[in-house]
Structures are given as structure tokens and as C-alpha cells.
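S.K.: With the sequence up front, the predicted model follows.
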Amino acid sequence: MKQSEIISLSTAELQEKLGETKKSYTDLKMAHAISPLENPIQLKHLRRSVARMATELSKRDDQ
């Protein structure tokens, strides 16, 4: 997910999306542990999306 898309979400939507993305990341990571993924770069993209969303939430909490 791009940073501009993350900024445009409301706080509630962002929290919901963060939960979904974390679950997707965990599921994909477990699947990769069992058998290699066709595209392991997906893990990197999901991990970075989680970090972007968490950072945006913490920025909003500080304001």
C-alpha cells in the first residue's frame, strides 16, 4: 500500500487495515515456512506496509 493511500484513510480504517495486513503477513510467512512461495518478495512488501501503517498511526497519536 502506498503512503498516499495510507494517509487518506481514517484512523479506524487504518487500524482495521493494519490488522488485516498483519494477519496476511503471518499467514504468508507460515506458508513460506512449510513450502517456498512462488514470489517471496511478497513478504517484504507486506512487512513494509505494516511498518508504514504503524508509523502513520503513531504519528496520529502524537498529534
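M.R.: Received the coordinates, thanks.

S.K.: Going by C-alpha atoms from here, please, whenever you check contacts or count neighbours.
M.R.: OK.

S.K.: Quick check, central residue of this structure?
M.R.: V50 (2.7 Å; C-alpha atoms, centre = their mean).

S.K.: tell me which element that one is part of?
M.R.: helix 41-62 (DSSP states H and E).

S.K.: same check, this time on E38
M.R.: Judged by DSSP H and E, E38 forms part of no helix or strand.

S.K.: any idea how far I6 is from T21?
M.R.: With the distance defined as C-alpha to C-alpha, to the nearest Å, T21 ends up 12 Å from I6.

S.K.: With E56 instead?
M.R.: Taking C-alpha to C-alpha, one finds E56 at 8 Å from I6.

S.K.: now R48
M.R.: 12 Å.

S.K.: More neighbours: which of the two?
M.R.: I6 (18 against 13; other C-alpha atoms under 10 Å).

S.K.: what about the closest residue to the more buried one other than its chain neighbours, neighbour count?
M.R.: Once flanking residues are discounted, I6 sits nearest to M53: 6.6 Å by C-alpha to C-alpha, 6 or more residues apart in numbering. The number of residues packed near M53 is 22, by other C-alpha under 10 Å.

S.K.: Put this next to the previous one:
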Amino acid sequence: MKQAEIIELSVEELQQKLAEVKKEYEDLKMAHSVTPLENPLQIRSTRRTVARLATELTKREQQ
């Protein structure tokens, strides 16, 4: 998910999307620990998406 897409989301949508992406990240980590993923870079990109969402959410809460 790109930063431009994240900025357009409302606070409720950010919270919902953050929960979804965190779940996806945990599933990827679990799947990779059992059997190596075909594309392990998915883990990194998902982790960075979680960080982008959390950062934007924190930024909006401080305003």
C-alpha cells in the first residue's frame, strides 16, 4: 500500500486496515516458519506497510 493511498483513508479505515495487515503479517511469518515462502520479500513489504499505517494513525492522533 502506497503512502498516497494511506493519506486518503479516514481514521476508522486506518485502524481497520492496520488490523488486517497485522493479521496478514502474522500469517506470513507463521507460513514462512513452517515452509519457506516462494517470495520471502512479502514479509518485508507487509511489515513496512504496517509501519506506514501505524505512523499515519499516530500522526493524526497527535493533531
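M.R.: Cool, got the structure. Worth saying up front: this structure is predicted, and the values here are computed from it rather than measured.

S.K.: my guess is the residue nearest to I6 of structure 1 meets E5, correct?
M.R.: No. With contact defined as C-alpha atoms under 8 Å, M53 of structure 1 does not reach E5; the gap is 10.1 Å.

S.K.: Identify the contacts common to the two.
M.R.: When contacts are counted by C-alpha atoms under 8 Å, 6 or more residues apart in numbering, M53 of structure 1 and E5 are jointly contacted by no residue.

S.K.: mind listing what's buried in stretch 37-48 of structure 2?
M.R.: By neighbour count on 16 or more other C-alpha atoms under 10 Å, the buried set for stretch 37-48 of structure 2 is I43, T46, R47.

S.K.: helices or strands next to the longest helix seen in structure 1 in the packing?
M.R.: Ranked by number of residues, the top helix in structure 1 under DSSP state H is helix 11-34. Applying 3 or more C-alpha pairs under 8 Å, 6 or more residues apart in numbering; DSSP states H and E, one finds that helix 11-34 of structure 1 makes contact with helix 41-62.

S.K.: Please list the residues outside the helix it packs on that contact it.
M.R.: 1-3, 6-7, 11, 14-15, 18, 21-22, 24-25, 28-29.

S.K.: Report the buried members of these.
M.R.: Among the contacts of helix 41-62 of structure 1, those classed as buried by neighbour count (16+ other C-alpha under 10 Å) are I6, L14, L18, T21, K22, Y25, L28, K29.

S.K.: can you put these in a markdown table and add distance to P36 of structure 1?
M.R.: Shown next, in a markdown table, are those (distance: C-alpha to C-alpha, whole Å):
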| residue | distance to P36 of structure 1 |
| --- | --- |
| I6 | 30 |
| L14 | 30 |
| L18 | 25 |
| T21 | 20 |
| K22 | 20 |
| Y25 | 15 |
| L28 | 10 |
| K29 | 10 |
